[in-house]
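1. Fold the following.
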Amino acid sequence: MQTCGSTTGRRSPEPGPEYSRQRHRPPDSTDSPPWRCGSGGGPDIGGSLQRGLTGNLRGANHIGLKHSTDILRRIELGWHQPRIVNRLLLPLSWLYCALAVLVRLSWRIGLRRPERVGVPVLVVGNLTVGGTGKTPLVIALAAHFRSSGCRPGIVSRGYGGRTSAVPHGVTGSDTSSAVGDEALLLQRHSGVPVAVCADRVAAARHLVDNDGCNLIISDDGLQHHRLHRDLDIVVVDTMRGFGNGWCLPAGPLREPKSVLRHADIKVFNGAGAVGKDREFGMIMEGAEAHSLRDRVRKLPLAGFAGDPVHAVAGIGNPERFFRHLEGAGLAVVRHAFPDHHTYTESDFGFAGDDSVILMTEKDAVKCDHLDIAGGVFCVPVSARISPGFFAAVQRHLDIRSAPRNPEP
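-> Next comes the predicted model:
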């Protein structure tokens, strides 16, 4: 199939519903060659600043630096409702923006050349820090291509886990602390191989060589230019948009908004339909709650209407989850945590034996081992994308990914 690219010269496993995965145990950091990850790829400065801010928030909380935490939270709140502190940071944002433009330009004009992995690469990313709905879209894309006869694989940085210096094939026995919450969620629900590594080129080659993948989906890879891509899909959160429109650290943008016009396809999370060429709407659907203690127990969300429920969300945009529950008729008590938050039992001190707690699947993968009082449920969601999206993706890949012999 042309869209999946040529696999000439490679031995691929026979097609089937299950993929064989060779699990690679990440070596200790002392055994990891320092040049293996991220070398020559140019800085993912947006991701670095986001991780730095999140890390500072957690570190300040951990050692009790309340004032530092308050300042950082004010900065983040100002991303959507500008405050004085954000305006004071504008000179840093201008410098950051200039650097982001130069990094992207160096790849566009050929000063640095991206590396191919012998199969088409599809990138799903966003311009802002935090969640926009990329994970459900990646799962939907993997399901589509798998049903079309392709053998897709997903590469992820594994944020929130222990980033390895060599690619690691995610398995069901991994934990979120090892591979990251999003990578674990992708592995459980996509049905395709998932590899994590800071070096996405190495992760992609691992999937091609070890799992016979003939299409790579790069999760949150828009700012990682070293891996050649055949298609860019940019996801925009219609609820929060681009915030105050400023780049980090004064605003939430990883790159200037002008980058959006170079995207091959745009997906607007929260919009039913867009009606423009190469632009599509996406709605999250989920009407059931699954018990964390009894995996086969599933209840309709409407069954929780009446008494208040505790809603827990440690994602990029917790308010979207809270509103989803309210849209199902639930009375919600909000408990918002930072994105990629590592939960402990003390986080659920509000719960009693009669409490009902609803959380996202991304939170659930980090809580299924905790002893939490009350009834604890996760709410799975899936992406419903406006008609024509998958045909547009297929069309772009057909045009840009003409069969080629893989690199030796």
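2. make it CA atoms for all contacts and neighbour counts henceforth
-> Fine.
3. Which residue comes closest to residue 334 once chain neighbours are left out?
-> Of all residues not flanking residue 334 in the chain, residue 311 sits nearest, at 5.2 Å (CA to CA, 6 or more residues apart in numbering).
4. Just to be sure, that neighbour is in a helix?
-> No - Residue 311 is assigned strand when assessed by DSSP: H, G, I helix; E, B strand; the rest coil, not a helix.
5. hang on, it packs against residue 330?
-> No - using CA atoms under 8 Å, residue 311 is not in contact with residue 330, being 10.0 Å away.
6. Can you report how many residues neighbour residue 311?
-> Other residues near residue 311 number 23, with proximity taken as other CA atoms under 10 Å.
7. In contact with it: list those residues for me.
-> Residues near residue 311 by CA atoms under 8 Å, 6 or more residues apart in numbering: 322, 332-335, 357-359.
8. Repeat that for residue 76.
-> 251-252 are the contacts of residue 76 under CA under 8 Å, 6+ apart.
9. Quickly find the element holding it.
-> helix 66-77 (DSSP states H and E).
10. How far does that helix sit from its chain's centre?
-> 24 Å (CA atoms, centre = their mean, to the nearest Å).
11. List the buried residues in that helix.
-> Residues of helix 66-77 classed as buried by neighbour count (16 or more other CA atoms under 10 Å): 69, 72, 74-77.
12. one more, for comparison:
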Amino acid sequence: MIEWLWYRRSWINWLFAPLALLFALLTTARRGLYRAGWIRSYRAPVPVIVVGNITVGGNGKTPVVLWLVDLLTKAGYRPGVVSRGYGGKAPHYPYLLHSAATAAEAGDEPVLIYQRCGCPVAVAPKRASAVQLLVEQCGVDVIICDDGLQHYALQRDIELAVMDGERRLGNGWLMPMGPLRETPSRLRQVMAVICNGGQARPDEIKMSLQPAPLRNVRTNHVAIITGAVDALAGIGYPPRFFNSLLQQGYALNQQVAYADHQQFNAGELQQRFALRPLIMTEKDAVKCRDFALENWWYLPVTAQLPDKFATRLLAQLKELRHGTGL
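-> I've put the predicted structure just below:
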């Protein structure tokens, strides 16, 4: 219900106005204290790139992180990724991912990033400790902070804000009246606003998601699936995934949405999705691999961004490294 209200303006929204005002005062004061140095923040010895957004819900940050890792690796850097590890409970923090790390320990998105890229990934509620671990133990020379735009305890050199091009800023109000974590003016302070789908504005960077062939959740083998299928999505905005499958010509029998980062019940999924092939997101697949049925598949996607933007980002990063003597 609350998410339904966030993307329209109604008299009901105004019931939450006092809470939205309190939220605005607290977030503004918190950021001001960090900027004034009254609350200490951590400065990493290597450049830090933050990928985030100012709205609640899935905007496409993880594909941007994957794109950055690939871009930086090809340019000769040794990138590492830090994340809060939302949805996971690690045995200790900071937690360095390894081949046997699970989504229950590290969160689904960090596991996805590690399995796809193979770069060092560390999670911790205090991102600074994860950064220190990657620099000291893994020798990374640039940090990518996944979903850290509002994590002001970690200083950053480059900020990238990802926006859902279809939903954009919703009704334009702060939580809980609307979906905004910060006011729209915050977007003027980032290096770039990346528009995921929809119609990008002249001052935004257009991003599209390129689907790859389906892969089996259990074996990772590639296959082509025909006929009726079921679809599952436990992400911030499931309709985007379902629509992408429809656009690719899949005939969807069931379209089942779960909460973002939800831990699945193996028995419930096996019973619900036993009759037809099931297609899910890659983020969901990392949570289902141990109990997946043979006809369960996931759809990898790759972010496509302009070459000019990649060149601009690498040039700015080169200036940063030169300034720090790296």
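13. Drop the TM-score for these two in here.
-> Superposed pair, TM-score by TM-score structural alignment, normalised by the length of the second structure: 0.93. Supporting alignment: 324 aligned residues with a CA RMSD of 2.0 Å.
14. quick one: whichever helix or strand comes after the helix holding residue 76 of the first structure to chain centroid distance?
-> Sequence-wise, the next helix or strand downstream of helix 66-77 of the first structure (DSSP H and E) is helix 84-88. Helix 84-88 of the first structure sits 29 Å away from the centroid of its parent chain (CA atoms, centre = their mean).
15. Which parts of the stretch 1-150 of the second structure are strands?
-> 48-52, 79-83, 95-96, 121-123, 142-146 (DSSP state E, counting those that start in this stretch).
16. and the second one, what does it pack onto?
-> It stands for strand 79-83 of the second structure. Strand 79-83 of the second structure sits against helix 61-74, strand 121-123, helix 127-138, strand 142-146, with contacts defined as 3 or more CA pairs under 8 Å, 6 or more residues apart in numbering; DSSP states H and E.
17. quick one: what's aligned to residue 144 of the second structure in the first structure?
-> Superposed on the first structure with TM-score structural alignment, residue 144 of the second structure falls opposite residue 217.
18. Does its match touch residue 146 like I think?
-> No - using CA under 8 Å, residue 217 of the first structure is not in contact with residue 146, being 11.9 Å away.
19. which neighbours do the two share?
-> residue 152.
20. Please identify which of these two sits among more neighbours.
-> Comparing residue 217 of the first structure with residue 146 by other CA under 10 Å, the one with more neighbours is residue 217, at 24 against 20.
21. quick one, what contacts the more buried one?
-> 121-124, 138, 142, 152-155.
22. How much space separates it from residue 369 of the first structure?
-> Distance, residue 217 of the first structure to residue 369 of the first structure, using CA to CA, to the nearest Å: 30 Å.
23. Just give me the match in the first structure for residue 87 of the second structure.
-> Match for residue 87 of the second structure (TM-score structural alignment): residue 160.
24. How about residue 57 of the second structure?
-> Using TM-score structural alignment, residue 57 of the second structure lines up with residue 130 in the first structure.
25. need the contact list for the residue nearest to that match when sequence neighbours are not counted.
-> Spatially, and ignoring its direct neighbours in sequence, residue 130 of the first structure is nearest to residue 316 (4.1 Å; CA to CA, 6+ apart). Contact analysis of residue 316 of the first structure by CA under 8 Å, 6+ apart lists 129-132, 338-339.
26. And for residue 253 of the first structure?
-> 46, 127-129, 242, 245-247.
27. mind redoing it with 7 Å?
-> Residue 253 of the first structure is in contact with 127-129, 242, 245-247, counting by CA atoms under 7 Å, 6 or more residues apart in numbering.
28. aligned partner of residue 192 of the second structure in the first structure?
-> By TM-score structural alignment, residue 192 of the second structure lines up with residue 265.
29. Residue 234 of the first structure touches residue 266, doesn't it?
-> Yes - assessed by CA atoms under 7 Å, residue 234 of the first structure is found in contact with residue 266 at 4.9 Å.
30. how about stretch 50-57 of the first structure, which residues of the second structure does it hit?
-> So stretch 50-57 of the first structure is aligned with nothing, judged by TM-score structural alignment.
31. Residue 364 of the first structure and residue 321 of the first structure, how far apart?
-> 14 Å.
32. Could you pull out the helices in the first structure for me?
-> 45-63, 66-77, 84-88, 90-108, 134-147, 176-179, 181-190, 200-211, 318-327, 361-364, 389-400 (DSSP state H).
33. what's the burial count for the counterpart of residue 237 of the first structure in the second structure?
-> When the second structure is aligned by TM-score structural alignment, the residue opposite residue 237 of the first structure is residue 164. Using other CA under 10 Å, residue 164 of the second structure has 25 neighbouring residues.
34. do you know how far residue 164 of the second structure is from residue 317 of the second structure?
-> Counting by CA to CA, the gap from residue 164 of the second structure to residue 317 of the second structure is 26 Å.
35. one step back: contacting residues around the spatially closest residue to the match of residue 87 of the second structure that is not a sequence neighbour?
-> Nearest residue to residue 160 of the first structure, sequence neighbours excluded (CA to CA, 6+ apart): residue 180, at 4.5 Å. Contacts for residue 180 of the first structure (CA under 7 Å, 6+ apart) come out as 158-161.
36. Could you rerun that using 10 Å?
-> 156-163, 170, 174, 196, 340, 362, 365-366 (CA atoms under 10 Å, 6 or more residues apart in numbering).
37. Return the members of those classed as buried.
-> 156-163, 170, 196, 340, 362, 365-366.
38. Give the intersection of the neighbour lists for residue 364 and residue 321 of the first structure.
-> With CA under 10 Å, 6+ apart, residue 364 of the first structure and residue 321 have common neighbours 312-314, 358, 379.
39. Quick one: map residue 218 of the second structure onto the first structure.
-> By TM-score structural alignment, residue 218 of the second structure lines up with residue 293.
40. Let me know how buried its match is, in neighbour terms.
-> 13.
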